[in-house]
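K.L.:
Curious how this folds, go ahead:
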Amino acid sequence: MSRRDGALDLLKWSALLAMVLDHLRYVGFSVDWLYVPGRLAFPWFCLAMAANLARTGASASSWRYLGWLLLFSAVSEIPYRFFFPEPATLNVLPTLALGLLVARSWQTPTLEARCLAVGALLLAALFSSRLMFGFFGVLLPLAMLLVFRRPWYFALLPGVVCLAANQWRVLYGAAWLGDAVAIGGLLACLFAPWLGLVLLRQAGRIHPPAMRRWAYALYPAHFLILLAVRQIAA
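P.N.:
Purely as a prediction, here's the structure:
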């Protein structure tokens, strides 16, 4: 994994860029087509999580990872609600935190880990409507971990899970009617895990700036920056 560190950072930067592009649709510009690259963000963040777990295993670092996710899920909720005045769900970090508990339990066959995973799955099932990407979004990091070192065609499994996590009736209905953006979004969900795995396996010689703990602050910060842009453009 050491030679893939640069590729992993590139994956994280790419996921962040895809997320920002997706949220640009809410700034006031007529850029609905950005919905398609925006579908890459969440599965790539899940793949980055799986890559970290595959590298470090169920070590103490995964607990620190969970702590940072929980901290910034709370910090991010206020700017998230400023940017989306009436959001249907919480911000994405609680989904990732629950997904981390589930994926980590797969690596740790202990009673404590399995109980935490069951608790995370129960929360995901009970509050699926309040979680961004719902119950299947919580399962996606585990699906990524299961195929991480397998041949590329196994990436279709997390692709299907990603599709299930994006099961908005409007999206499927629009795709059925032939809407190009909706069809592109569905294809992006299906093939995002495969594209991410290709990047991790082929871009090892690229060394972008390392994403360290300070990068957690980029999530709430980007909401505030885009909110300022929206106010200026209004």
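
K.L.:
from here on, contacts and neighbour counts on C-alpha atoms
P.N.:
Fine.

K.L.:
Tell me which residue is most central in this protein.
P.N.:
residue 42 (2.4 Å; Cα atoms, centre = their mean).

K.L.:
Does anything pack onto the helix or strand encompassing that one? Which helices or strands?
P.N.:
Assessed by DSSP states H and E, residue 42 sits inside helix 41-56. Judged by 3 or more Cα pairs under 8 Å, 6 or more residues apart in numbering; DSSP states H and E, the packing partners of helix 41-56 are helix 5-23, helix 93-107, helix 134-146, helix 180-202.

K.L.:
Output those as TSV; include the columns distance to residue 60 and mean neighbour count.
P.N.:
TSV is the format used below for the helices and strands packed on helix 41-56 (distance: least, Cα to Cα, whole Å; neighbours: other Cα atoms under 10 Å):
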stretch	distance to residue 60	mean neighbour count
helix 5-23	19	22
helix 93-107	11	24
helix 134-146	18	27
helix 180-202	24	20
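
K.L.:
Could I get those helices in a markdown table, plus columns for distance to residue 165?
P.N.:
Below are the helices and strands packed on helix 41-56 laid out as a markdown table (distance: least, Cα to Cα, whole Å):
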| stretch | distance to residue 165 |
| --- | --- |
| helix 5-23 | 16 |
| helix 93-107 | 11 |
| helix 134-146 | 5 |
| helix 180-202 | 9 |
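
K.L.:
Sequence B follows; please return its structure for comparison with A:
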Amino acid sequence: MHGTHTLPVGRVRDGALDLLKWLALLSMVLDHLRYVGLSLDGLYVPGRLAFPWFCLAIAANLHRARNAEVIGHWRYLGWLLLFSLISEVPYRMFIEDADTLNVLPTLALGLLVARGWQQKTLVDRGLALIAVTIAAVFSTQLMFGFFGVLLPLAMLLVFRRPWYFSALPGLVCVAANQWQVLLNSGTLVAVLGLVACLVAPLAGLVLLRHAKNVSPPAMRRWAYALYPLHFLLLLFLRKLLA
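P.N.:
The predicted structure follows:
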């Protein structure tokens, strides 16, 4: 770190944000490889990075476009909701004992909450209030629950803060990840998983600040399709290994 020890994010599209999204996707795939029938429990640890980094990407997009026209944000929400529906069947085919919805409804509600905090218009505030209420009432049906919905907002709140403020979204991330179950299990994987949740926001913010010169492929709207597709590909892999 240098200068004022803050972690700002640029206003123009930069490779760091695309890199964050690709790394989040990779973390998610690693996490879900645990379900292909091999003994890969250790992948739980890098898998804990996926959700906070997707939340950070949402916060980064909101931060960068905070004064832009709202149409883009409605489109963003629309794509999340559309692929929430499209992904549910592949998700349940692959995670056979799933007791929550797929992750996209959580991210969509989180987007509404963070945007309501940022924009302050009556419509945005009203939608944020509805989203928080849905998150509270249906917490057990949502992947990462109530605190998962709050995580994009927690990320947004620390963008212009000193680096140590990342402890706030770190704690929210821990709360979203069944920390009681992990603590009670006491295994090394569980403890490392908790640590990964705690440090994921800071790691993501550092990446956004310092990886400005990277230029991975831009992750555009087609990337939404990677979510349901990866379930189908991993399901095919499980059939091959069976």
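
K.L.:
Pull up the gap between the alignment partner in structure 2 of the residue nearest to the centre of structure 1 and residue 127 of structure 2, please.
P.N.:
Mapped onto structure 2 by TM-score structural alignment, residue 42 of structure 1 lines up with residue 51. Taking Cα to Cα, to the nearest Å as the measure, residue 51 of structure 2 falls 22 Å from residue 127 of structure 2.

K.L.:
ok, back up a step: give the contact list for the residue nearest to the centre of structure 1.
P.N.:
By Cα atoms under 8 Å, 6 or more residues apart in numbering, the contact list for residue 42 of structure 1 reads 15, 19.

K.L.:
Quick check, residue 103 of structure 2 in contact with residue 145.
P.N.:
No. The criterion here is Cα atoms under 8 Å, and residue 103 of structure 2 misses it with residue 145 at 9.9 Å.

K.L.:
Setting aside sequence neighbours, what's the nearest residue to the equivalent of residue 230 of structure 2 over in structure 1?
P.N.:
Alignment note (TM-score structural alignment): residue 230 of structure 2 maps to residue 222 of structure 1. Counting by Cα to Cα, 6 or more residues apart in numbering, residue 222 of structure 1 lies nearest to residue 20, which is 7.4 Å off, once chain neighbours are set aside.

K.L.:
Verify the contact between that neighbour and residue 221 for me.
P.N.:
No. The criterion here is Cα under 8 Å, and residue 20 of structure 1 misses it with residue 221 at 11.0 Å.

K.L.:
Read off where the host helix or strand of residue 124 of structure 1 ends up in structure 2.
P.N.:
Using DSSP H and E, residue 124 of structure 1 maps to helix 111-126. Alignment note (TM-score structural alignment): helix 111-126 of structure 1 is matched to residues 122-137 of structure 2.

K.L.:
post-alignment, that stretch versus structure 1, mean distance?
P.N.:
In the superposition with structure 1, the average deviation recorded for stretch 122-137 of structure 2 is 0.8 Å (mean Cα distance after the TM-score superposition for structure 1).

K.L.:
List the contacts of that stretch.
P.N.:
Here stretch 122-137 of structure 2 has contacts from 109-110, 112-117, 119, 142, 145-146, 149, using Cα under 8 Å, 6+ apart.

K.L.:
Kindly recompute the last result at 7 Å.
P.N.:
Around stretch 122-137 of structure 2, the neighbours that count as contacts under Cα atoms under 7 Å, 6 or more residues apart in numbering are 109, 112, 113, 115, 116, 117, 145, 146, 149.
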